[in-house]
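Enquirer: Any chance you could fold what I've pasted below:
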Amino acid sequence: MAKAELKTKHQTEIEDSSSLKGTLASVFILGLFIIVSWVSVYYLFVDRF
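Expert: Here you go, the predicted model:
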């Protein structure tokens, strides 16, 4: 019976995550802008009545 070859010359590539730098901060800033917009429109609506 043949022996299975266990040693492979296959290197795993490490993904470069530098393209995602600042993504979390950008999402938080965008979310904060949306929340502030909704709250300001709500208070404008409530203030009219």
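
Enquirer: can we go C-alpha only for contacts and neighbour counts from here?
Expert: Will do.

Enquirer: Would you map the helices across this structure?
Expert: 23-47 (DSSP state H).

Enquirer: Please provide the structure for the following sequence as well, for comparison with the first:
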Amino acid sequence: MDKKQSDHEVNLKGTLVSVFFVGIVIVAMWVAVYLMYVAR
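Expert: Predicted coordinates for the structure are as follows:
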């Protein structure tokens, strides 16, 4: 039972890291596009 709970927590942490990573990539792309727009 404890192992299943532990695996579930690890899975949630991995999901959280993935969501943060994807969010950072999207924000970085928006910033890059904005800077290109401002620089022209």
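
Enquirer: Can you give me the TM-score here?
Expert: For this chain pair, the superposition-based TM-score is 0.68 by TM-score structural alignment, normalised by the length of the second structure; 34 aligned residues with a C-alpha RMSD of 1.6 Å.

Enquirer: The equivalent of Ser40 of the first structure over in the second structure: how many residues sit nearby?
Expert: By TM-score structural alignment, Ser40 of the first structure lines up with Val31 in the second structure. Other residues lying near Val31 of the second structure total 12 when counted by other C-alpha atoms under 10 Å.

Enquirer: Check Ser17 of the first structure too.
Expert: Neighbour tally, Ser17 of the first structure, other C-alpha under 10 Å: 7.

Enquirer: now it: how far from Trp38 of the first structure?
Expert: Applying C-alpha to C-alpha, to the nearest Å, the value for Ser17 of the first structure to Trp38 of the first structure is 33 Å.
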